[in-house]
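1. Any chance you can model this:
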Amino acid sequence: MRFRTAPPGRGEPPNAEDAPGWVTGAIPDGWFIERPEIVIDRDEIIIWGRLAEPELGADATDADRAAARAGRINQFREDTREARMRVARQIEYRYQRKVAWGVRAGDTNELFTHLAAPVMTRLRQPERQILDTLVDAGVARSRSEALAWCVKLVGQHSDQWLTDLRQAMTKVDELRKQGPAAG
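-> I've put the predicted structure just below:
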């Protein structure tokens, strides 16, 4: 069965609350050793799966383990390419979001081709000066790259706060759906 890309819509893409279950059901059995992690935003769905750790002898070095994991990830990517593309087309049609795949083997994570969405913002001079300093210092090649660097840095240093905020937003959404109790 062929799936076409959904026509571009206006506003928000369709609700994806059921996406983790749907995506998990669409993935062929045996690909991953545990249930995949599905990360969703307005633009993209990322499917993270864990691969079995390569079997190495007790005398294996850290470099051996890193090379074995890289080989395992590469082989998975090549062996499943067509099937992953087929599943991704179905997901993209159903949820009107791009799909990316990522795999984990041990402590190695690799995210395959994924979306880089443009974000427009207006900044006042003090904020622009921060970005220009990063560009002038060679930390970034452009204001856009400097802003992306800042966002990554904030994400790394405020991970728990962002997790708590997302959980609170989820609770607000649940309460909003329930509505006030009829008296």
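2. Only C-alpha atoms from now on, for both contacts and neighbour counts.
-> Fine.
3. and stretch 27-42, how far out from the chain's middle?
-> How far stretch 27-42 lies from its chain's middle: 11 Å, per CA atoms, centre = their mean, to the nearest Å.
4. Strands along this protein, start to end?
-> Here the chain has its strands, by DSSP state E, at 37-40, 44-50, 98-105, 108-111.
5. Let me have those strands in CSV, adding distance to residue 89 and mean neighbour count as columns.
-> Below are the strands of the chain laid out as CSV (distance: least, CA to CA, whole Å; neighbours: other CA atoms under 10 Å):
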stretch, distance to residue 89, mean neighbour count
strand 37-40, 16, 16
strand 44-50, 12, 21
strand 98-105, 8, 21
strand 108-111, 18, 14
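6. how near is residue 30 to residue 19?
-> Note on residue 30: its distance to residue 19, by CA to CA, to the nearest Å, is 20 Å.
7. Those two: which is more packed in?
-> A count of neighbours by other CA atoms under 10 Å puts residue 19 above the other of residue 30 and residue 19, at 17 against 8.
8. coming back round to it: out of the strands of the chain, which gets nearest to residue 63?
-> strand 108-111 (12.1 Å; CA to CA).
9. Which strands or helices does that closest one pack on?
-> helix 62-95, strand 98-105 (3 or more CA pairs under 8 Å, 6 or more residues apart in numbering; DSSP states H and E).
10. One more sequence to fold, the one below, so I can look at both together:
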Amino acid sequence: MRHHHMNSPGFGRPGGWQQAHVPDAGDATEWFAGRLPDDWFTGPATVEVDREEITVVGELPAPDDTSAAAVDGRISRFRESTRPDRMRIADEAEARYGRKVAWGATVGERHVLFTHLAVPVMTRLRQPERKVLDTLVDAGVARSRADALKWAVRLAGQHSEEWLTELREAMKKVDDLRSEGPQI
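-> Alright, predicted model coming up:
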């Protein structure tokens, strides 16, 4: 018997794809732009939001010596010297948006994420899907089924980014229309 769960709080997601009880983070980019020290990055930080996490990545000024070691040193210096401030800002953002904050830095082509969530995703795969993952593992493309799944999701995301963007915009429009409609 499962039906007794239907009315318990937190079951399902009112509003379809929007997660229940997670504050809206639509203004996170603006909030971080106002909150981050002006001298941290060469321009505005890139702020990415999903249901669990906000990722904040900024471009650092390149060192005169652009060797890999010098660039890694620059990123490491930023990471260490800003840690207490980053933790304080992350706590404020988590209180405001109900999500963890991950930080990263970029120097030229080098991108480093300092901390980020690996959110476990429950999935039930039938044999044909498991065979695909096992083929990727057997071929050495991935170290494990989890890695293979991550690889497949990234690939799908890259090849359908335009479609996914359209889908997100359409979902937002439905949410806006729903909120403007009669309250029943």
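11. hmm, back to that, need the strands of structure 1 in TSV (columns: distance to residue 178 of structure 1).
-> Below are the strands of structure 1 laid out as TSV (distance: least, CA to CA, whole Å):
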stretch	distance to residue 178 of structure 1
strand 37-40	23
strand 44-50	26
strand 98-105	30
strand 108-111	37
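12. Out of those, which is closest to residue 155 of structure 1?
-> The nearest among the strands of structure 1, by CA to CA, is strand 37-40 at 15.5 Å.
13. Tell me the residues of structure 2 aligned with the closest one.
-> Aligned using TM-score structural alignment, strand 37-40 of structure 1 spans residues 46-49 in structure 2.
14. picking that back up, with distance to residue 127 of structure 1 added, can I get the helices and strands packed on strand 108-111 of structure 1 in TSV?
-> Below are these laid out as TSV (distance: least, CA to CA, whole Å):
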stretch	distance to residue 127 of structure 1
helix 62-95	36
strand 98-105	31
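15. Please identify the most buried of the ones you listed.
-> Counting by mean count of other CA atoms under 10 Å, strand 98-105 has the highest mean neighbour count of those, with a mean of 21.
16. ok, the aligned residue in structure 2 for residue 114 of structure 1 - contacts?
-> Aligned by TM-score structural alignment, residue 114 of structure 1 pairs with residue 116 of structure 2. Neighbour list for residue 116 of structure 2: 55, 101, 102, 103 [criterion: CA atoms under 8 Å, 6 or more residues apart in numbering].
17. now do 6 Å
-> For residue 116 of structure 2, the contacting residues are residue 102, by CA atoms under 6 Å, 6 or more residues apart in numbering.
18. how close does it get to residue 103 of structure 2?
-> 7 Å.
19. Residue 179 of structure 2 now?
-> Going from residue 179 of structure 2 to residue 103 of structure 2 by CA to CA gives 33 Å.
20. Repeat that for residue 85 of structure 2.
-> Using CA to CA, residue 85 of structure 2 is found at 12 Å from residue 103 of structure 2.
21. any idea how far the residue sitting nearest the centre point of structure 1 lies from residue 36 of structure 1?
-> Nearest to the mean C-alpha position of structure 1, by CA atoms, centre = their mean, lies residue 46 at 3.8 Å. For residue 46 of structure 1, the distance to residue 36 of structure 1 equals 10 Å [CA to CA].
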